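Peer 1: just the structure for this:
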Amino acid sequence: MASSFLPLFASAVVALFSWRTNAISVDSKPADMDLWGVSAANLTKYFDHPNATGIYHLHAPDISIAYADRRQFRDDWSLSIAVVADIPLDERAWATKEQRADRSFTGTKLTLQAPPRNSDNSSAAHISWTVCLIEYSPYFKKDVSALRRPNDDDNNSCSSILSQECIAAMEEDAIKKYTGSSPDFPCHCPSTDKLPACEGQMRWSGGCSARRHNATEINTQWLDGKYDWRFIGGDRTERGNITAYNELGSIAWPTIVLWGQSPNATTGGQGVRVNNTAKMVCMRAKNATQGSIAPATSGGRRNTVSTVTAGFVWIAIWMMLM
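Peer 2: This is a model prediction of the structure:
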């Protein structure tokens, strides 16, 4: 029986697993699009009850204050990840019986949470700020095994794949390359192979995307400050395939968040980029959701938040004896 880096349910013991390194099939889309043909609306309801989650709280600038003012920080920004097993393909209204022969997949959702807005809008993002979201997409044949090796000090900090010096260099390079004077393309991706502090360390061959979000977007499109930016779907398999759940669910997702000067901001004589800040995080789903059940056996039901069945209790006991 295969055990897992990823929590199966709240009472399970996490054990090591020898991962295969060949490519796995994934579908990765912005969170307002469908995934393997399942609509964004239907996907969202499954993520209301995830199997496993992870969260990293960010010490970030208070962007409700004008950029040129004295910089202040707050701790209610966060990056989070949620993993759900056995999302059924039969949610696709257009699917034929043959098309849904592989009946389900494991899904991952990535979220950036900004501070919720107060009723008087005093915490709304100031027009002088821009937020860059920089994400690295693993190429699943080369990079994925390295992204599955957490260490005791990881805590979503990327320390299991990069040195602290390299992480700091990546953050510094993101700030250095940020050009608030370019309204169309102000955000840029740092690259480990171009930084001396990262020499000999992991290189991402799957590419990187950098997206800018201005204050208007944050204030009007991020409901309660929440921005679900990515859905990822793993291999389409029979229901209850715990290997498929492990394949996708254990991966760390490297991300850099940068808070920078808007192209429209004035600096008050302080100069461009004086208050820019960047943070690199590798989100990993390390916490089992209370009451969550591991993927059901073939033909069984999807994970729920109901009572764990006898079969899953046996799994937990077996893992504890390993």
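Peer 1: make it CA atoms for all contacts and neighbour counts henceforth
Peer 2: Will do.
Peer 1: leaving out chain neighbours, which residue sits closest to residue 62?
Peer 2: The spatially closest residue to residue 62, leaving aside those adjacent along the chain, is residue 73, at 5.0 Å (C-alpha to C-alpha, 6 or more residues apart in numbering).
Peer 1: that neighbour and residue 89: what is the separation?
Peer 2: As judged by C-alpha to C-alpha, to the nearest Å, residue 73 and residue 89 stand 43 Å apart.
Peer 1: likewise residue 114?
Peer 2: Taking C-alpha to C-alpha, one finds residue 114 at 32 Å from residue 89.
Peer 1: more neighbours, those two?
Peer 2: Higher neighbour count among residue 114 and residue 89: residue 114, with 25 against 22, using other C-alpha atoms under 10 Å.
Peer 1: surely the more buried one is in contact with residue 79?
Peer 2: No: counting by C-alpha atoms under 8 Å, residue 114 does not reach residue 79; the two are 9.1 Å apart.
Peer 1: buried ones in stretch 141-149?
Peer 2: If you call a residue buried by 16 or more other C-alpha atoms under 10 Å, then stretch 141-149 has these buried ones: 143-145, 147-148.
Peer 1: list the contacts of residue 85.
Peer 2: The neighbours of residue 85, taking C-alpha atoms under 8 Å, 6 or more residues apart in numbering as the test, are 50-51, 105-107, 240, 245, 294-295, 302-303.
Peer 1: residues near the nearest residue to residue 67 once chain neighbours are set aside, how many?
Peer 2: Across the structure, with C-alpha to C-alpha, 6+ apart as the measure, the residue nearest residue 67 apart from its sequence neighbours is residue 128 (5.5 Å). Neighbours of residue 128 under the rule other C-alpha under 10 Å: 21.
Peer 1: residue 223 too?
Peer 2: 14.
Peer 1: still on that earlier bit, widest-spaced pair of the contacts of residue 85?
Peer 2: In terms of C-alpha to C-alpha, the contacts of residue 85 reach their longest pairwise distance at 50 and 240, which sit 14.9 Å apart.
Peer 1: which residue, other than its chain neighbours, is closest to residue 59?
Peer 2: Of all residues not flanking residue 59 in the chain, residue 75 sits nearest, at 4.7 Å (C-alpha to C-alpha, 6+ apart).
Peer 1: let's see this one next, to set against the first:
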Amino acid sequence: MRRVAFGAFLANTPNFTGRYPIAGPNISTPPILTGLTDDNLIDGWSWSIATAADLLLENSSTTENQSDYYTGGKLVLNAPSSVVSGGRNLIVDNEWNLCVYHWDLANASYPEHLRNDNGTYGSILSDEGIVDMQEPALPPLNSHVCSCPQVNTIPPCKGNDDASRVFGTNCTALSFSATQLRRSGLWDEGTLEIRAFGDATTHPSGNRTAYGNIGSLAWPVKVWYGTDGYYDKASLSCVRATDTADRSNEPAGMSSTNSLDSSWTIFAAAVLSCVLMP
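Peer 2: As a prediction, the model looks like this:
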């Protein structure tokens, strides 16, 4: 399946979706210079996720129950329509920077109760832990290089096995300057794709084993918006699908004894790497 078709299928016929509004500023205007303030927060920033149980492989026929289907999904960051120009590029004042963090849970012993988290990580973190994990991580402030938070240095998280299993895994910190945020082709109609995911083996149409495991996952992500000394805002999200589409079933989560091992991965899965062509 080509990437365009993959995205279109998830947009038009997903089985399980979720959307999580997050706090974010109006990056199209200069930051307020009176200190750290929420006066310029606007609606429209959000995370969204979509998962489909039966995606047909490229160049396959539609013979019923043949083993040419796979489970796949996509996680994206959405910008407010008010900061999107012409349907694609973002309108960004030169002083803004953006950091996006995500954690790779492949080969992790996945905490089962994350599959029922409300989006805040309240299932594994205390209120203090959530606040500390949301602390900006951009040292030094003028370097424009994002740095992942270290869970073992956060007091409320020490001794928390679930927090260590989630946030002690590989973290990727993506750094975007104002110029990069405006770059043509980076954002597609105001959305930034953070990861595509799926299982590495195909299945017959209607087999829901992979859908039950992958479709019920929660993904750890964090966004930081900031400027050189004027503004600081971050949000930590536990993004999972929560809404079933018409005539769809909610995934039945797998047992926590099943770690997320090399049987599936992000972008590098055998199926996705072969079928998600440009």
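Peer 1: circling back: for the equivalent of the residue nearest to residue 62 of structure 1 over in structure 2, list the residues it contacts.
Peer 2: By TM-score structural alignment, residue 73 of structure 1 lines up with residue 41 in structure 2. With contact taken as C-alpha under 8 Å, 6+ apart, residue 41 of structure 2 is in contact with 23-26.
Peer 1: narrow those residues to those in strands?
Peer 2: Residues from the contacts of residue 41 of structure 2 lying in strands, with DSSP state E as the criterion: 24-25.
Peer 1: hmm, back to that, closest to residue 207 of structure 1 among the buried residues of stretch 141-149 of structure 1?
Peer 2: Using C-alpha to C-alpha, residue 143 comes nearest to residue 207 of structure 1 of the buried residues of stretch 141-149 of structure 1, at 11.1 Å.
Peer 1: helix or strand for the aligned residue in structure 2 for the closest one, which one?
Peer 2: When structure 2 is aligned by TM-score structural alignment, residue 143 of structure 1 is paired with residue 110. Taking DSSP states H and E as the definition, one finds residue 110 of structure 2 inside no helix or strand.
Peer 1: residue 110 of structure 2 is in contact with residue 165, isn't it?
Peer 2: Yes: Residue 110 of structure 2 lies in contact with residue 165 (C-alpha under 8 Å); the separation is 7.2 Å.
Peer 1: burial measure for residue 246 of structure 2, as a count.
Peer 2: Applying other C-alpha under 10 Å, we find 10 residues neighbouring residue 246 of structure 2.
Peer 1: and it, which of the three is it?
Peer 2: Under DSSP: H, G, I helix; E, B strand; the rest coil, the three-state class of residue 246 of structure 2 is coil.
Peer 1: residues touching it, list them.
Peer 2: Residue 246 of structure 2 makes contacts with residue 15, as judged by C-alpha under 8 Å, 6+ apart.
Peer 1: roughly how far apart are it and residue 14 of structure 2?
Peer 2: 9 Å.
Peer 1: residue 245 of structure 2 too?
Peer 2: Applying C-alpha to C-alpha, one obtains 7 Å for the distance of residue 245 of structure 2 from residue 14 of structure 2.
Peer 1: please apply the same query to residue 119 of structure 2.
Peer 2: Using C-alpha to C-alpha, one obtains 20 Å as the distance from residue 119 of structure 2 to residue 14 of structure 2.
Peer 1: again, but for residue 198 of structure 2
Peer 2: Distance, residue 198 of structure 2 to residue 14 of structure 2, by C-alpha to C-alpha: 14 Å.
Peer 1: what of residue 215 of structure 2?
Peer 2: Applying C-alpha to C-alpha, one obtains 11 Å for the distance of residue 215 of structure 2 from residue 14 of structure 2.
Peer 1: same question, residue 158 of structure 2
Peer 2: To residue 14 of structure 2, residue 158 of structure 2 is 38 Å away according to C-alpha to C-alpha.
Peer 1: with neighbour numbers in mind, choose between those two.
Peer 2: Between residue 158 of structure 2 and residue 14, counting by other C-alpha under 10 Å, residue 14 is the more crowded of the two (22 against 13).
Peer 1: next, name the residue at the spatial heart of structure 2.
Peer 2: Within structure 2, the residue whose C-alpha comes closest to the C-alpha centroid is residue 75; the distance, by C-alpha atoms, centre = their mean, is 4.3 Å.
Peer 1: so who does the nearest residue to that one once chain neighbours are set aside touch?
Peer 2: Distances taken as C-alpha to C-alpha, 6+ apart place residue 49 nearest to residue 75 of structure 2, at 4.6 Å, with adjacent residues excluded. With contacts defined as C-alpha under 8 Å, 6+ apart, residue 49 of structure 2 is in contact with 17-19, 73-76, 239-241.
Peer 1: kindly recompute the last result at 10 Å.
Peer 2: Contact partners of residue 49 of structure 2, counting by C-alpha atoms under 10 Å, 6 or more residues apart in numbering, are 10-11, 14, 16-20, 73-77, 195-196, 215, 218-219, 239-242.
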